[in-house]
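> Quick one, structure for this:
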Amino acid sequence: MQKKISTQTLNFSLLCLSACICQSLYAETETSSNVVLPTLKIEATRTDTSWLNTPASVYRVEQNKNQNNLGVNLTETLKGVPGLQLNNRENYAQDLQISMRGFGARSTFGVRGIRLYVDGIPATMPDGQGQTSNIDLSSLDHIEVLGGPFSSLYGNSSGGTVLTTTKQGEGRDSIELGYSTGSHNKNRGDIILQGGSDKAGEPSYVVSTSYFDTDGYRDHSEANKTLSNAKLTWDLNDGSKINWMINHVDITANDPGGLNYSDWKKDPKQVVANVTKYNARKDIKQTQTGVNWTKPLNEKNEIYVMGYAGQREVTQFQSTPEMSQIKDPINEQKKPYQAGGVIDFDRSYYGLDLRWTGKDLLPNTRFSAGLAFDYMDEDRQGYNNFTATENGVKGELRRNERNTLWDLDPYLQASWNFLPSWTLDAGLRYSNVHYKTKDFYVVGKNLDNSGKTDYDKFLPSAALSWKITDSLSAYASYAKGFETPTFTEMAYSPAGESQDNNLDLNPSESDNYEIGVKSQNVLGNFTASAFESKTKNDIVSAGSIDGRSTFRNADKTLRQGFEFSWDKNLWRDLTAQLTYSFIDATFDANIPAENGVDEVKKGTFIPGIAKNQAYFALGWLPETGFNAGIDMRYMDKIYVKDNHSTNQDIAPDYILVSANIGYIWKNDDWKVRTYARVDNLFDENYVGSVIVNESNSRYFEPADGINWSAGLSVTKAF
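This is a model prediction of the structure:
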C-alpha cells in the first residue's frame, strides 16, 4: 500500500510540473521583447549562475524587505521559503527549531541536519550541531536557503543549507539609532555605524550592536541578549577582495520547558513545578572571528581562502528532579551514568577553507577544487542541580570529559555547458568526521567511557539543466547525503544505567532526487519541484526524559514531496508572494522495540514534520513614504511521537495572520523609519514547536497569542 501511495504522490507532482511548464511557456509568448527582468545571482551553489539557471531549489531573501519587525530572530525574516519549517519555541534558551524537507525535525534544541553559515563562517560544528543565535538581523543583507541534492556540496549534515550575509558598508559614513518595543515588555535598542570607501586599500565597514530583553510570553521565560557584529571589506587594486568579520553574543534566558496536552489547553503560559523549583535557565557566551580573501590570478583562475576561530561557553540548569539524579533518595546514593541537572561546557573551534576556481580552461567549463578543515575541542562537565540546602545551583560533579572532533573534506565541482541550452553540473566531496572523548569521571559504577569513532563517506552529486527559453529552465538532480550523530546525541545511551555514551550510533546515508522547473517573466518568478529522499540508518529520537535526550537508528525512512513558489511585483510598489510545500515523510521499515522504546511500524509518519505548509504575503514597499504588508501562514498538524494514536499526540494545524505598517522619510543627510505590527492577528491558540518523543508527554511548547511591536530608527549621514 505504501508504494502505491508514494507512486500516486510522485505522479501527481509530475503532472503539476507539466502544467506549470505549459503555463510558463504560454506566459513567455505574452512577454514583450522590451521588458528587461532583473538578474538575480546565486552564491550558495558556487557555480556563478543566475537564480533562473541554477539547477537547485534555492531561495534568496532580502533583509531590506523584512524590516517592519523587532529583528530578534530568523522567524521574522525567513518566511514562506518552500520546504523550510521554521518554528519559534518562544524559548530563548533553546534557539529555533529548523528543518528542511524533514531533515532536522528530531532536534530538541539547537539545529540538526542543516548547515548554517554566517558570512561564509560555519555556524554549524563539524558534528552537525548548529545555532542561529549569533545572526545579526540589524546588519544583515540577505539570506540564501539551499535545499535538495545540491546541499551535499557542503558535506556532513547538509539536508539543507542556510547562508546569511552581512551587508557591505557603502556611501557616506552614517550612524543609525533604533529602538523597538512590544508585548511582554519586549525592548530592543541598536546602533549601526557604516561607511563605504572610494579608495583601494581603505576598508568599507559595518559595525552593529544591539540589546534585547523581555519578560517572555510564558511564565519563567525572561531573557536578555547582547549581540555585536562587525564587517570590514577591502577592495584592492589587483581585483582581490578581503572581508574580516567579528561577532559576539551574550544570552541569559530562563527555560520554561514543555507542557503536556491538557496543561497546554488549560493554560499555555504555565510551567511545570520543577522548572521554577530548579530555576531552569541557560547562559551563553560566544565570540568568533573570520576572514575570507578572494583573488583573481588571471582571467581564468581565482583562489578563495577562508579562516575562522571562535569560543563558546554554555551553562544550562535543567529541571531534572533530584530523584532522577540519585538512586536512593533516602541515602542519597548516586545513580550511575546520570550526568546531573547542570550542563557546563567550554568549547573552542577553528577551521579553514581553501578553493581554486578555473573558468574556460576547457570550452564552456568551470572547475572548482577545495579543501575544508574544521576542528572543535570541548571541556564538558555535568553537576547536580542541587546541594543539601539549595536547588537550582551547581552541586556535586557528575560528569567530566574532554571531547574533540575534526573533519578534513576535499571536494570537486565542475560545470559544463556542453550544448547551448544544456548544462551538466557535477560534484564530489569526501566527508569524514573523527570523534574522540576522554572520560575523567571514573567513579564507583561509572566506568571509563572514553572512546573514539570515525565516519566517512564519498558524496557524489550531479545535475542536468535545460534552458528551454531565456525565461524558462528545467533541471533534474541527484546526490548522496550523509549525516553523523552529534556529540550531544551520542552523550546518552537508550540502555540507561548500563552504559553512558552512545558511540555505536550510526551515521545516516541518503539518496536524494529532484526535478524542477523555474520561470522568470512578466507573470513573476515561479518555481516548482518534486523530490524524493531515501535514507538508511536515519537518526531518530529514542525518547527524552529528565533532560536526557537519546537517539537510535531507523533502518529506512522515505521523504517525498512537492514545492511551489511564486512572487511578483504586481503594480508599482505592490508585491505578492505565494508558496506551498507538501511532504510525505514516513518510516519505510519497522523499528523493533529496544531498551524500553516501543516498536515503530513501517508507514508511520515521522514526528515533528508538517505534511502541508502554505504562505501568502502582500506588501506595498516603496523606498520612501508609507508602506504596509499583510501575510498569512498555514501549518499542518504535527505528530509529537512515533506511535501517535490520539489527539493528545498531535499539535493541531493553524493559520496565522500578521499585519504591519510603516513610514520612511529621508533626504541627503537624514533617514527616519517607523513601523508597527500585529502578529497572530486573530489570537490563534497554537503550538509553536514540539519536543519529539518527550517521555513525560510534555511535547508542547506553546506560542504567543495576539501580540504587537513598534519601533523607530533615525539615521544621520556625514
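> Please make it C-alpha for all contacts and neighbour counts, starting now.
Fine.
> Surely Leu361 is in a helix?
No - Leu361 is assigned coil when assessed by DSSP: H, G, I helix; E, B strand; the rest coil, not a helix.
> measure it to Ile303 for me?
Distance, Leu361 to Ile303, using Cα to Cα, to the nearest Å: 15 Å.
> now Leu236
Distance of Leu236 to Ile303, given as Cα to Cα: 15 Å.
> Same drill for these two, tell me which one is more crowded.
Neighbours per residue (other Cα atoms under 10 Å) separate Leu236 from Ile303, with Ile303 holding more: 18 against 15.
> Could you identify the helix or strand that succeeds whichever strand or helix holds the more buried one?
According to DSSP states H and E, Ile303 maps onto strand 301-317. Per DSSP H and E, the first helix or strand lying C-terminal to strand 301-317 is strand 326-328.
> could you say what helices and strands that following strand packs with?
Contacts defined by 3 or more Cα pairs under 8 Å, 6 or more residues apart in numbering; DSSP states H and E place strand 326-328 against strand 333-334.
> show me what contacts the closest residue to Ile545 other than its chain neighbours?
The spatial neighbour of Ile545 that comes closest, neighbours along the chain excluded (Cα to Cα, 6 or more residues apart in numbering), is Ser695 at 5.2 Å. Neighbouring residues of Ser695 by Cα atoms under 8 Å, 6 or more residues apart in numbering: 543-545.
> Check Ile515 too.
Contact analysis of Ile515 by Cα under 8 Å, 6+ apart lists 474-477, 529-531.
> can we see that at 10 Å?
13-14, 17, 55-57, 148, 463-465, 474-478, 528-532, 562 (Cα atoms under 10 Å, 6 or more residues apart in numbering).
> Give me the neighbour count for Phe458.
By the criterion of other Cα under 10 Å, Phe458 has 17 neighbours.
> swap in the one 10 residues further on?
Other residues near Ile468 number 15, with proximity taken as other Cα under 10 Å.
> Quick check: the gap between it and Trp416.
Computed as Cα to Cα, the Ile468 to Trp416 distance reads 17 Å.
> go on, Ile121?
To Trp416, Ile121 is 29 Å away according to Cα to Cα.
> One more: Tyr675?
48 Å.
> for the nearest residue to Val58 once chain neighbours are set aside, what are its contacts?
Distance criterion Cα to Cα, 6+ apart; nearest residue to Val58, sequence neighbours excluded, is Leu146 at 4.4 Å. Counting by Cα under 10 Å, 6+ apart, Leu146 makes contact with 42-45, 56-60, 84, 100, 114-115, 158-163.
> To compare with the earlier structure, here is another sequence to fold:
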Amino acid sequence: MALNYKKIPLYLSAIICAWSIPVDAFAANQPHTLPLEIIDVTASRLPRELYNTPAAVTLVDGQREFQLQEALQLDEALQFVPGVYFQNRYNFAQNLRISIRGFGSRAPFGVRGMQLQVDNIPYTLPDGQTQVDDIELNGIDQLHVTRGAATVQYGNGAGGAINISTKNGETFKGVTLNLDIGSDDLYKLNAQAGTSNNTGSAYISASHLNFNGYREQSQVEKTTLRGKFIWNINDSKTLTVITSLMDMPTSEDPGGLTRTQVNEDRRQATFMAKRLDSGQQVEQQTLGLTLRDSSFENTQWMINLFATHRDFEQQLPFPGSSLIAYDRWFYGSSFEITQDLRANKRPIRHTSGIEIRKQEDDRQRFSVSPNAEITRQTVDELQEARSMSAFSIVDWHLNDAVILTTGVRYDDLKMSIDAHLAQSGVGSGQRNYHEWNGNLGLSYRLGLRHQWYANLATSYESPTFTEFANPQGAGFNPFLKPQDSLSRELGIRGELSDIQYDITLFATKVTDEIIPYEIDGLRFFENAGKTDRKGLELAFEWQLNEQWQWRNALTLARYQFDNFTPLSGDNVNGNRMPGLPRQQWVSQINWQYNKWRIELESSYTGRFYAENSNDTQIKQNWLFNTRASYSLSPSVSIKAGIRNLFSKDYFANVRINANANRDVSQRGYFEPAPERNLYFGLSAKF
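Predicted coordinates:
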C-alpha cells in the first residue's frame, strides 16, 4: 500500500505527543525558563515568543497601518505581509479577495482557503467560506498572519490564517472622531470611545461609509458598530463581551468588462449590471463571550461562545437564476487549556481544546428576466454544516535554544442540504468528512533576537455547498472530496541593530484540487488536479535614523498545475495557476519629524493569467502612493493621500475563469481600478 504523505506529520506528532504525556506535573512548580515576550494566543493558539515560533508568522500593528489611510479594506493593513495577495479592493458587493500562498485564489468572490478570527470569534464558516465586510477597521489593534498551513490550529480551509485583535478601553482612552473625504464622493465618519477602571474596561467604535466608487454601479453605503467590554471578575478571571453590528443597504456590483469594453470606457458598468441593478444588501449581528481563568498555577483555560446572524440578498449582474437570498445563523463554542509542565527536567507547554460550530442557511434563489422581472423560484433549501473538532499542540524545550513543536487535530464535518424544490444541480443530500491533520516544527534560537525554524504541516479544504452540484442529476456529487495539502517551510528571522528581517522558503503540494468545469453552461466541480507551489518570502525593515525608515515585502513564487486532467479535455499540465503573480514587491520610505509624517510607497505586481488555459495574460504594473499627516495640536491632526500617483491603468480585480462558455475575447474578466485619486482626513481627540 502506498504511503499517504499527508499522514507523515500526523504520525510523527502523535508519537511524540503520546511519549510526552506522562510528565511529572508536580515538577511544574520548579523554576524554569519562560519567554519574556509572548505572542498573543491569536497567533498560533499556543502563547509563545515570536523567536520561539516554528512557523511563518507576521505581526502587524493595525493602528500604525490605518493611521494615514482611508480604512476602506483590510488590504491596507496587510500589504507588507509577504505571501499574501489581494484583489477586489473597490467592489464591495464581491468583497475583498485574499489569497495566502495561492490558497483562496480560485474564489470567485470573498475569501476561501484561509481562516479568519476577530477577538476569538471565527469568521470562517464550517464549509470554509469567509466574509470580512463587517470588520470595523478603525477598531483594529493588531493582526497576526500565519502564512502557511494552520489546519491543526483552526480546521477546514486553513491554508493560512489571519487573527485580528481589536482595541480595548485599557489601551484606548477618551473619545476620537475621524472624518475622511476623497475622490469619487468618498465620505467616511468614525467615532471611537474607550474607558477603564479597576473593574474592567469598555471600548466602542462606529463608522459610516458612503462611497460612489470609480465605476458606474459601484456605490456602497455601510454602517458598522463594534463594542468590546471586559469585566475583571477577580485577579485571575476576566469576562470579555463582544458585540458587532453591520447594516449595508447598498453595495452595487458593476460586473466584469471585456478588453474591448475596457478600452471604450474604463468607468462603465456592464449593460446587465445597470439593467438589473446588481448588488447586495446585508445586515449582520454578532455576539461573543470569552471567559479566561488563570487561577490554577501554571494553567490557563478559556471558554468561548459566539453567535452570528446574517440576512443577505444579492442580484448578480446577469439574468437567469441570479437573485440570491439567505438567512444565516452561525454559532458555536470552544474550550481550550494551556499548561506549563516539565518532562525529563525540561519545560513543556501545551494547548489542547475542543470546538463545535454550526452553520444554518435558509437559502432562496430566483430566476430574473433581462427586464429585471422575477419569473420563478429556482432554489428553496436549508443548508446545514456542523463541525466538531479536537486538537492538541505541544512545545517541548529540548534545550535552551531548541524547541520541538507537534500538533494533532481531528475534524468531524457534516454537511447536508434539504431541498424543497425539485431542481437540477445541488439537491437534497448529505456528506460526512473525517479528517486527521498534523504538524511538526523545529525552532533553533540564535541568541535573543535571531531564529532558524522548520515546519511540516498538512491541511485540507472541503467543498462548499455551491460546489456540490451533481452533473449526473439531483443530489450531492458523490465523487467530490476535500483537497489535501502538504506544506513545508524553512525560515530565519531576527534583528540586526536597526534592521529587522524575515526570510522564508516554502513548498506546498496540493492533491485533489477542486476545479470548476462547465456542461451546457452550468458550472460543476471536480477533484481534477495537483498543484505545486514554491516560493521565497522576504520582509525587511531598516530604521535608518530617528527620522527615516525603509520597509519592504517581497514574494517570489511559482504556482503551477502539476497534474491536471479536467473533464473538458484541455491539457493544462505545467500551466500557471490563474490570478497569482510570480513576483510582488512593496517598498515604502517613511519620514517622521516633529509634527510631520510622510510616506512614499511603490508596489510591483508581476504578470499573471485570467484562466486555467493561460490564454489571457494580465500585464505587470508599477503603482505609487503617497500620504502625509500633520499634527495641528496634541489632539488634532490632518492627513492627505494620493493613490495611483502617476494615474496608471490597471485592474483592481480579475474574475478568474469567468464566462468560460464564451470566446476568450468576449469574457468579462476585468474590473478596472481608479486612476489618480485623493483623500483628506481630520482627526480630533477629546
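> Quick TM-score on the pair, please.
Here the TM-score for the pair of chains, by TM-score structural alignment, normalised by the length of structure 2, is 0.90; 641 aligned residues with a Cα RMSD of 2.2 Å.
> Just the buried residues of the contacts of Ser695 of structure 1.
543-544 (16 or more other Cα atoms under 10 Å).
> Columns secondary structure and distance to Lys334 of structure 1 on top of the contacts of Ser695 of structure 1, output as TSV?
Converted to TSV, these look like this (DSSP: H, G, I helix; E, B strand; the rest coil; distance: Cα to Cα, whole Å):
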residue	secondary structure	distance to Lys334 of structure 1
Gly543	strand	22
Ser544	strand	21
Ile545	strand	18
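> where do the strands sit along the stretch 351-500 of structure 2?
374-397, 402-419, 429-445, 450-461, 483-496, 499-519 (DSSP state E, counting those that start in this stretch).
> Format the ones you listed as JSON lines; extra columns: distance to Val152 of structure 2.
Supplementary listing: the strands of the stretch 351-500 of structure 2 in JSON lines, determined by distance: least, Cα to Cα, whole Å:
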{"stretch": "strand 374-397", "distance to Val152 of structure 2": "7"}
{"stretch": "strand 402-419", "distance to Val152 of structure 2": "5"}
{"stretch": "strand 429-445", "distance to Val152 of structure 2": "6"}
{"stretch": "strand 450-461", "distance to Val152 of structure 2": "8"}
{"stretch": "strand 483-496", "distance to Val152 of structure 2": "12"}
{"stretch": "strand 499-519", "distance to Val152 of structure 2": "16"}
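> Please identify the most buried of the ones you listed.
Highest mean neighbour count among the strands of the stretch 351-500 of structure 2 (mean count of other Cα atoms under 10 Å): strand 450-461, with a mean of 25.
> That one against structure 1, how far on average?
Its aligned residues in structure 1 lie a mean 0.8 Å from strand 450-461 of structure 2 after superposition (mean Cα distance after the TM-score superposition for structure 1).
> okay, and that strand goes to which residues in structure 1?
Alignment of strand 450-461 of structure 2 against structure 1: residues 472-483, by TM-score structural alignment.
> from the middle of its chain, how far away would the matching stretch be?
Averaged C-alpha coordinates place stretch 472-483 of structure 1 at 20 Å from its chain's average position (Cα atoms, centre = their mean, to the nearest Å).
> chain center to the helix or strand in which Lys225 of structure 1 is found, what's the gap?
Using DSSP H and E, Lys225 of structure 1 falls within strand 223-235. Per Cα atoms, centre = their mean, the displacement of strand 223-235 of structure 1 from the mean C-alpha position of its chain is 19 Å.
> so how far does it sit from its counterpart in structure 2?
With mean Cα distance after the TM-score superposition for structure 1, strand 223-235 of structure 1 averages 1.0 Å from its match.
> Distance of Arg312 of structure 1 relative to Glu514 of structure 1?
Distance from Arg312 of structure 1 to Glu514 of structure 1, counting by Cα to Cα: 37 Å.
> I misspoke; the intended subject was Ile246 of structure 1.
According to Cα to Cα, Ile246 of structure 1 and Glu514 of structure 1 sit 37 Å apart.
> repeat for Tyr441 of structure 1
Taking Cα to Cα, one finds Tyr441 of structure 1 at 48 Å from Glu514 of structure 1.
> Might you report the residue contacts of the counterpart of Ala530 of structure 1 in structure 2?
Alignment note (TM-score structural alignment): Ala530 of structure 1 maps to Leu505 of structure 2. For Leu505 of structure 2, the contacting residues are 56, 454, 488-492, 534-538, 556-557, by Cα under 10 Å, 6+ apart.
> at 7 Å instead, please
489-491, 535-537 (Cα atoms under 7 Å, 6 or more residues apart in numbering).
> Glu594 of structure 1: how many residues sit nearby?
Neighbourhood size, Glu594 of structure 1 [other Cα under 10 Å]: 12.
> quick revisit: what helices and strands are in contact with the strand holding Ile303 of structure 1?
Applying 3 or more Cα pairs under 7 Å, 6 or more residues apart in numbering; DSSP states H and E, one finds that strand 301-317 of structure 1 contacts strand 281-296, strand 342-359.
> Pretty sure Pro319 of structure 2 sits against Asn371.
No - in this structure, Pro319 of structure 2 is not within contact of Asn371 by Cα atoms under 7 Å, at 8.5 Å.
> quick one on the thing from earlier: tally of neighbours for the nearest residue to the match of Ala530 of structure 1 once chain neighbours are set aside?
Leaving aside its sequence neighbours, Leu505 of structure 2 sits nearest to Leu536 (Cα to Cα, 6+ apart; 4.7 Å). As a burial measure, Leu536 of structure 2 scores 20 neighbours (other Cα under 10 Å).
> Nice, that's everything, thank you.
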